[in-house]
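Enquirer: Structure of the sequence below:
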Amino acid sequence: MSCLECPCACSRIASLAVSPDVRVDVRLGHTDTTYQPLSRIKSESFALELRSPSMVSFESNSDSYEVWSPLGSVCGGRGTVWLARHKPTNVQVALKIYELDKCEDEFELIQQEIRTVRQLRHRNIIHYLASFPVSQQLWVVMPLLGFTSASRLVATHFSDGLPEPALALVIKEVLQGLSYLHSKRIIHRAVRGSHILIDNSGRVVLSGLRHSTTIHDSTHWKKTVHCYPLEARYNLNWASPELLAQDLHGYSENSDVYSVGITVCELGNGEVPYRDIPSTLMLLEKLEDRVPFLFDASTVHSTENGQGMTTDSGVGGSVGGNLTSLAITQRLFTPSAHDFVSRALARFPDERPSASDLLSHPFIRQTRKFNSNLPQHLHPVVPLNQQTDIGDVIPDLLEKTLEETSLNDEVSWDF
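Expert: Next comes the predicted model:
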């Protein structure tokens, strides 16, 4: 019996751990490498390859890391993401710690996530620096992405939504990451604001790959899949109609494009679409092609006192309280932004552009003319790891920052 077949969670986790002193490239870019379908990859082939002389060694033992302060929850509260320091290099990292006794139902998802992340190499896909068991826990070491998640940025600094230039820059890199995944026949199935992470330079990476699946079986390539995500309840608001319908047609990579459209509304409006309506009504709204849109002066009418007036939104009662924001009734998204959302949220998957095609959409192409990068559009937000120097203990300023960015589960930092 192999370790992966053993019923002991710790034994199976141990087989997925990166070997001690594995060396990985912590620079921004990652080149593509040969991909093999998940079903054909053996656990021993997951060691990360040596890529350049400038690599840093991240040891697979807990003594090499100083755990500082919690950043958020993961896997429905069954784990915690911590700010930590890699002692040998003094580098700040994000440390995801799963409590194995709470993760029995999610173990297969965690195992899949580790395997999937290790075989992918792209600048817009999250990568792991190390993973290893510690007693009844699994520790996963990742780069610290200073701007945190897109959903947290919106909740803490942009309550009316991101400005259009920032939104376009974020979605452009999300589409680049999805295009890469789709070229490998992988469906993400959980594109959402909390799975969009941003580093100090403005590079955007996709996380949440424990929800992904591959369009492949042992005998032939398929065009669609029919399996329902094990943890779909966390991502229902962003899920496509065909994924939720679970009919004979199944769903494909274009299911992710629909999720991108929902995410644009989430980040552009400052709130999650469908957040206040029952899941059954939400499914009905999606099947009837009543979808969200971007809130601005062209879609939200202003009353005499300057407050937004709720009109027929096409999404039941899910338009939310942001319609009363004066800023929303006075701003104006470009026609290309509205068109982008409309195309991404087409009811039927064959009517939606692919992620690669959307990279040529005018909403995305406008980023070529920008003379500024994403961090400049996020001003005055400062990355977590630039607010203070690294010390032996967390300075009071950093503690205060973490407390201010601590939010409820609705805006989790879900890696």
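Enquirer: only C-alpha atoms for contact and neighbour calcs from this point on.
Expert: Will do.
Enquirer: can you map out the helices along the stretch 1-150 of the chain?
Expert: 9-16, 107-119, 150-157 (DSSP state H, counting those that start in this stretch).
Enquirer: most tightly surrounded among those helices?
Expert: Highest mean neighbour count of the helices of the stretch 1-150 of the chain: helix 150-157, a mean of 21 (counted as mean count of other Cα atoms under 10 Å).
Enquirer: The structure of the following sequence is requested for comparison with the preceding one:
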Amino acid sequence: MSPAAAVAASKKFIGAVKDEWQLYSDQAEDYTIGAPIGFGASSIVYSATFQPSPDAAPIPCALKVVDLDRLPPHALRLLMQETQLMSLSKHPNVLRVRGTWMNGHKLYIALRLMNAGSAADVMRYTWPGGMEEEVVKCILKQALEGLNYLHINGLIHRDVKAANLLIDDDGTVLLGDLGVAAPLWETDDGPGHLKKPLMGKRKSFVGTPCWMAPEVITGKQYDASADIWSFGITALELTQGRAPLSRATPSAVLTQVATAPPPKMERNGGVHTYSAAFADTIAQCLQKDPSKRPSAHELLASGFFKGAKKKGYLVGTRSAAYRV
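Expert: Below you'll find the predicted structure:
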């Protein structure tokens, strides 16, 4: 997609807002690469600074460097899709690409630096037994805002989990890793022109097993409600310290999710105690029948999430946790 087409497409995204964070550049010389801060099967994420001129203040950022030679064709296609979607998305809770360029067989993707890492990282180092309810609610509310933005624009994320909820120092939570996100709309004949989003169906077997919805595992058609199941599993993950069935083999996970009753929240059996309202919200998300699950919009309108604290609440709770 050309830059002009990308701009045309982004203008059609429902709920897009003015981006408070500037776009960087696609020029390698504007960046200074620092130490690695994350590793993937075919990529490394580095801390970096963006400084387009000597008199400009350096801006901390992250650089995802992907070795294209190590990607099979289908993964390369997904990466191109992820980069395109993350370039177009303009929402306070969806990670956006700030610049890209190629150097030999490596693709460089500039992103906002999320200093606290993922929700999974924060939990692992500060709340290994699970987070308290107000913290989880604050994180999930922001994730829901990002999901709702994707869904109303005819997109499904397909890999919602704590590792893909990125947190910054100011408490902002961004929905990241759109590598397996998929459109539920078709493109018009003209490049970059999107038809009105219509919530269609998908059949691809995509996602991470512990978080996959039953209809995805069984090969049935699915839509954005599959993300709501994954969202419910993520809620359990953040309260229990790990996702249900995370210690089972992949084949056992697939069988259990497809045939067993949905997992439930243990309100009083862990490190923290959780409200009946929270348990009920998770139960609604984990309905085996997709048509019975609430939408992201409906969840945001619920009394439970309307009572979520502002993002700044995470700053104080993280600091307190580090002091313990």
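Enquirer: so which of the helices of the stretch 1-150 of the first structure gets nearest Ile186 of the first structure?
Expert: helix 107-119 (9.5 Å; Cα to Cα).
Enquirer: Report the central residue of the second structure.
Expert: Within the second structure, one residue has its C-alpha closest to the average C-alpha position: by Cα atoms, centre = their mean, that is Leu175, at 3.0 Å.
Enquirer: mind checking how far the counterpart of that residue in the first structure is from His188 of the first structure?
Expert: Under the alignment (TM-score structural alignment), Leu175 of the second structure maps onto Leu206 of the first structure. To His188 of the first structure, Leu206 of the first structure is 9 Å away according to Cα to Cα, to the nearest Å.
Enquirer: what does Leu109 of the first structure align to in the second structure?
Expert: Aligning on TM-score structural alignment places Leu109 of the first structure opposite Leu78 in the second structure.
Enquirer: Over to Ala344 of the first structure?
Expert: Residue correspondence to the second structure (TM-score structural alignment): Ala344 of the first structure is matched to Cys285.
Enquirer: So for Trp221 of the first structure, which of the helices of the stretch 1-150 of the first structure sits nearest?
Expert: Smallest distance to Trp221 of the first structure across the helices of the stretch 1-150 of the first structure (Cα to Cα): 18.6 Å, for helix 107-119.
Enquirer: mean offset of that closest one relative to the second structure (after superposition)
Expert: Average distance, helix 107-119 of the first structure versus aligned residues of the second structure after superposition (mean Cα distance after the TM-score superposition for the first structure): 0.9 Å.
Enquirer: what residues are up against Ser291 of the second structure?
Expert: Contacts for Ser291 of the second structure (Cα atoms under 8 Å, 6 or more residues apart in numbering) come out as Ser225.
Enquirer: hey, where'd the helices end up in the stretch 101-250 of the second structure?
Expert: Applying DSSP H, counting those that start in this stretch to the stretch 101-250 of the second structure gives helices spanning 119-126, 133-152, 214-217, 225-240, 250-259.
Enquirer: Please tell me how far the match of Ala344 of the first structure sits from Asp188 of the second structure.
Expert: Look at Cys285 of the second structure and Asp188 of the second structure: by Cα to Cα, they are 33 Å apart.
Enquirer: I'd assumed Gly179 was in contact with the match of Leu109 of the first structure.
Expert: Yes. Here Leu78 of the second structure reaches Gly179: they are 5.4 Å apart, a contact under Cα atoms under 8 Å.
Enquirer: burial measure for Glu133 of the second structure, as a count.
Expert: 18 (other Cα atoms under 10 Å).
Enquirer: my bad, should have said Thr34 of the first structure
Expert: Thr34 of the first structure - counted by other Cα under 10 Å - has 8 other residues nearby.
Enquirer: Nearest spatial neighbour of the alignment partner in the first structure of Thr239 of the second structure, chain-adjacent residues omitted?
Expert: Taking TM-score structural alignment for the superposition, Thr239 of the second structure sits opposite Gly268 in the first structure. Excluding its sequence neighbours, the residue lying closest to Gly268 of the first structure (Cα to Cα, 6 or more residues apart in numbering) is Gly161, at 4.3 Å.
Enquirer: Thanks a lot, catch you later.
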